[in-house]
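Trainee: Starting from these lines, generate the structure:
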Amino acid sequence: MSLTSFYILCRWLHFGALMSLVGAGITTTLLAPGGYRADLTRRLMPLIRVSIWLTLLSAILLLAAQTGQMGDGWQDTLEGDIWLAVLQTQFGRVWQWQLVLAVFCCLALYLRGRLRQQTVLLFALLQLCGLAFTGHAAMLDGWSGVFQRANQIVHLLSAAFWAGGLLPVVYLMREARGPQHRDDAIGTMMRFSRYGHLAVMLVVVSGVINALLLLGWPPASFHLYSQLLVLKTLLVGVMMGIALFNRYWLVPRFQHSGAGAQQQFITSTLVEIALAAAVLLVVGVFATLEPA
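Mentor: Got it, this is the predicted structure:
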């Protein structure tokens, strides 16, 4: 595997794990009814634990990949002097905080109850916001740069709410089939749907603003970066179509069609998750290209 491919894979894993962690944290800490939070947190804890440790591992591997890219390839990923040089760059200074926050997130697992979930969510959100200070999102200076980073934070948070919340929704849909937690699971999903409309709108608006800031209008060229941006837009459009189909076609049919409509909902949501993973992979490739 080339170092560039390794970097893309690590970035994909990092973004995916962090968004899954934020999505699960928001669902268990903010969306679930008070009496259901502890039980839902316990059931989603395997996803939360894997996401936390994968976030830390991928952050370390990303720093190693960046070191190799700054040096002469794989042989320099273990060179201490180059590591120190990378840590003095804009990326390195931001990434030191990312690593510290990732470690604190792991340590937060040793807390108990609601404090643990609130602390994990806080550190996950801070890591997600920190991504806005690396890569193309940190290209501009001055007030334009402040606006660009703020817009990217909105883009990342809204995307994490939407895409990161999909796996918990699949679990909640299965919970809603049984009598024990049906009302709580349905209530949690309805809250996700209500705020999900806003999240999708913010993803689209902030994404358009990002593209205009980086490429201008009309774009001066249509190279690979722009082509992948179109692909990303199409994938997000399909995800939006599935979300609308689920909410306004399948959900009203739950009472009449029963298990059939519910299974369709689960299947289409899994397809939506796969599309979200594809979007993150495209975003990983973006990081290796010049906007054009």
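Trainee: okay, CA-based contacts and neighbour counts for the rest of this
Mentor: OK.
Trainee: Can you name the residues that contact the most centrally placed residue in the chain?
Mentor: In the chain, the centroid-proximal residue (C-alpha atoms, centre = their mean) is Met19; its distance is 2.8 Å. Residues in contact with Met19 (C-alpha atoms under 8 Å, 6 or more residues apart in numbering) are Leu128, Ala159, Ala160, Phe161, Ala163, Gly164.
Trainee: ok, now Gln75?
Mentor: Residues near Gln75 by C-alpha under 8 Å, 6+ apart: Gly68.
Trainee: So which of the contacts of Met19 are in helices?
Mentor: With helices defined by DSSP state H, the entries of the contacts of Met19 inside them are Leu128, Ala159, Ala160, Phe161, Ala163, Gly164.
Trainee: Redo the residues you listed as TSV? Include distance to Val94 and neighbour count.
Mentor: Output for the ones in helices among the contacts of Met19, formatted as TSV (distance: C-alpha to C-alpha, whole Å; neighbours: other C-alpha atoms under 10 Å):
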residue	distance to Val94	neighbour count
Leu128	12	21
Ala159	21	23
Ala160	20	26
Phe161	23	26
Ala163	24	24
Gly164	23	26
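Trainee: List just the nearest of those residues to Pro33.
Mentor: The closest of the ones in helices among the contacts of Met19 to Pro33 turns out to be Phe161 (C-alpha to C-alpha; 17.5 Å).
Trainee: these two touch, right, the closest one and His197?
Mentor: No: taking contacts as C-alpha atoms under 8 Å, Phe161 lies outside contact range of His197: 10.5 Å.
Trainee: coming back round to it: of all pairs in the contacts of Met19, which one is the farthest apart?
Mentor: Farthest-apart pair in the contacts of Met19 is Leu128 and Ala163; separation 13.5 Å (C-alpha to C-alpha).
Trainee: Do a quick rundown of the strands in the stretch 101-250 of the chain.
Mentor: Applying DSSP state E, counting those that start in this stretch to the stretch 101-250 of the chain gives no strands.
Trainee: one more to put side by side:
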Amino acid sequence: MMLAAFALCRLVAYVSAILLFGAAAMLAMSGSRGLSLSVEAILRKMLRRVAIVGALAVLCLLPLQTATIADAWRGMWDADMLSVVAFQTRYGQAWMLRAIAVLLVAVVFLWASPAKAGLRAVAAGIALLPLSLSGHAAMNEGWPGFAHAASDAVHCLAAGFWLGSLPVFLGFLKLWNEPAYKKDATRALLRFSTAGHIAVAALLLSGALNALMILWPAGWDLQSGYQQLLAIKILLALAMVALALINRYRWIPALRTRRGAALSHIRRNTVLELWLGGGVIALVSLLGLLAPQ
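Mentor: Predicted coordinates:
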């Protein structure tokens, strides 16, 4: 039960961090203040709720981790045990950085002006970085540990941008139908396409490097539950890449000649990307709790 609660909080925290970073980054990159403010208004309530729920989930992680270590719920409110985990473990130190960052993100998303999308993106990006200091990225010491953490940081930022920007992409697509926004929305969609290519390339390369660094000591063994889940995660990610490529190279060009059908397919594929991305994040939150061997 404790492990399930811990895994659920990890999942909620991951989803929150990814949505906030990707959405804020894409709004900051749209190239049109008016377009960004219009889409932000559509997503505002969702983003604020996500910021609050994500902050609460992160704050619950340390007590739940402590209870899991103690194998007793009382560990959640045992001040001595909480202090030991927080100050004497790498996980606790990374958690403290993450807790400060998510509280900052919540403040920025609740009270900063909607026009400050760049500030929001920076704050949310900072909140993603401590993820690379815990989990399997923390297994190695010295230069291998630094390289793994750096690769994991790139992976988190790339995944956050790609997945988190998809709701904003749908907002741009919705406003593309309105004559007043058509030009700005077209430019924003092209910017998304360019940035998305970079994010996907960084995601695949850093993901391959992370998998190699985790699995190399133990070797490949598809009888391992961890490696089976990792293989499913890879397949889901590749399916997302395929959908993104179909949107970019088949349906976006078709907007000029088959607008209705193209819009329908782009929306459907983007929503499917979001669902697949949710599956990937769920697997990531679970994989971090399993031994690679």
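Trainee: Need the TM-score between these chains.
Mentor: With the length set by TM-score structural alignment, normalised by the length of the first structure, the two chains reach a TM-score of 0.94; 290 aligned residues with a C-alpha RMSD of 1.7 Å.
Trainee: returning to what we had before: what secondary structure does the residue nearest to the centre of the first structure sit in?
Mentor: Assigned with DSSP: H, G, I helix; E, B strand; the rest coil, Met19 of the first structure falls in the helix class.
Trainee: For the residue lying farthest from the centre of the second structure, give me its contacts.
Mentor: Within the second structure, the residue lying farthest from the chain centre (C-alpha atoms, centre = their mean) is Thr257, at 34.5 Å. Counting by C-alpha under 8 Å, 6+ apart, Thr257 of the second structure makes contact with nothing.
Trainee: To which residue of the first structure is it aligned?
Mentor: Taking TM-score structural alignment, Thr257 of the second structure has His256 as its aligned residue in the first structure.
Trainee: So that match versus Trp249 of the first structure, what's the distance?
Mentor: His256 of the first structure sits 12 Å away from Trp249 of the first structure, going by C-alpha to C-alpha, to the nearest Å.
Trainee: What ranges does the first structure have for its helices?
Mentor: Counting by DSSP H, the helices of the first structure are 3-26, 34-70, 80-87, 90-107, 113-130, 142-164, 166-175, 182-215, 224-245, 254-257, 259-286.
Trainee: Contacts made by stretch 142-161 of the second structure with the rest, please.
Mentor: With C-alpha under 8 Å, 6+ apart as the contact definition, stretch 142-161 of the second structure has outside contacts at 17-19, 21-23, 25-26, 125, 128-129, 131-133, 137-140, 196, 199-200, 202-203, 206-207, 209-210, 213.
Trainee: ok, back up a step: is it possible to get TSV of the helices of the first structure that adds distance to Ala292 of the first structure?
Mentor: Output for the helices of the first structure, formatted as TSV (distance: least, C-alpha to C-alpha, whole Å):
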stretch	distance to Ala292 of the first structure
helix 3-26	19
helix 34-70	21
helix 80-87	26
helix 90-107	22
helix 113-130	25
helix 142-164	17
helix 166-175	32
helix 182-215	6
helix 224-245	6
helix 254-257	46
helix 259-286	11
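Trainee: tell me the most buried of these?
Mentor: The highest mean neighbour count among those, using mean count of other C-alpha atoms under 10 Å, belongs to helix 3-26: a mean of 23.
Trainee: got the angle between it and helix 166-175?
Mentor: Relative orientation of helix 3-26 of the first structure versus helix 166-175 (axes from the mean of the first three to the mean of the last three C-alpha atoms, to 10 degrees): 50 degrees.
Trainee: distance from helix 3-26 of the first structure to the second structure after superposition?
Mentor: Here the mean offset of helix 3-26 of the first structure against the second structure after fitting is 0.9 Å, by mean C-alpha distance after the TM-score superposition for the first structure.
Trainee: I'd like the distance from that helix to the chain centre, please.
Mentor: Averaging C-alpha positions (C-alpha atoms, centre = their mean, to the nearest Å) puts helix 3-26 of the first structure 7 Å from its chain's average.
Trainee: Please apply the same query to stretch 45-55 of the second structure.
Mentor: Between the centre of stretch 45-55 of the second structure and the centre of its host chain there is 14 Å, according to C-alpha atoms, centre = their mean.
Trainee: And for stretch 66-84 of the second structure?
Mentor: Worked out by C-alpha atoms, centre = their mean, stretch 66-84 of the second structure lies 28 Å from the chain centre.
Trainee: Same question for stretch 50-70 of the second structure.
Mentor: Stretch 50-70 of the second structure has its C-alpha centroid displaced from the chain centroid by 17 Å (C-alpha atoms, centre = their mean).
Trainee: Ok, stretch 117-137 of the second structure next?
Mentor: 9 Å.
Trainee: ok, and what's touching that stretch?
Mentor: Stretch 117-137 of the second structure is contacted by residues 17-18, 20-25, 27-28, 90-91, 94-95, 97-98, 101-102, 104-105, 108-109, 138, 145, 148-150, 152-153, 156-157, 214, 288-289 when judged by C-alpha under 8 Å, 6+ apart.
Trainee: Need the nearest residue in space to Leu18 of the first structure, chain neighbours excluded.
Mentor: Excluding its sequence neighbours, the residue lying closest to Leu18 of the first structure (C-alpha to C-alpha, 6 or more residues apart in numbering) is Thr55, at 5.9 Å.
Trainee: contacting residues around that neighbour?
Mentor: Counted by C-alpha under 8 Å, 6+ apart, Thr55 of the first structure has contacts Leu13, His14, Ala17, Leu18, Ala102.
Trainee: tell me the contacts of the aligned partner of the fourth one in the second structure?
Mentor: Under the alignment (TM-score structural alignment), Leu18 of the first structure pairs with Ala17 of the second structure. Ala17 of the second structure sits next to Ala51, Gly54, Ala124, Ala127, Leu128, Gly160 when contact means C-alpha under 8 Å, 6+ apart.
Trainee: Lys45 of the second structure versus Ala17 of the second structure, what's the distance?
Mentor: Distance from Ala17 of the second structure to Lys45 of the second structure, by C-alpha to C-alpha: 16 Å.
Trainee: So what does Arg268 of the second structure match up with in the first structure?
Mentor: Checking TM-score structural alignment: Arg268 of the second structure goes with Thr267.
Trainee: do you know how far its match is from Ile186 of the first structure?
Mentor: For Thr267 of the first structure, the distance to Ile186 of the first structure (C-alpha to C-alpha) stands at 17 Å.
Trainee: How about Val236 of the first structure?
Mentor: Noted for Val236 of the first structure: a distance of 25 Å to Ile186 of the first structure, by C-alpha to C-alpha.
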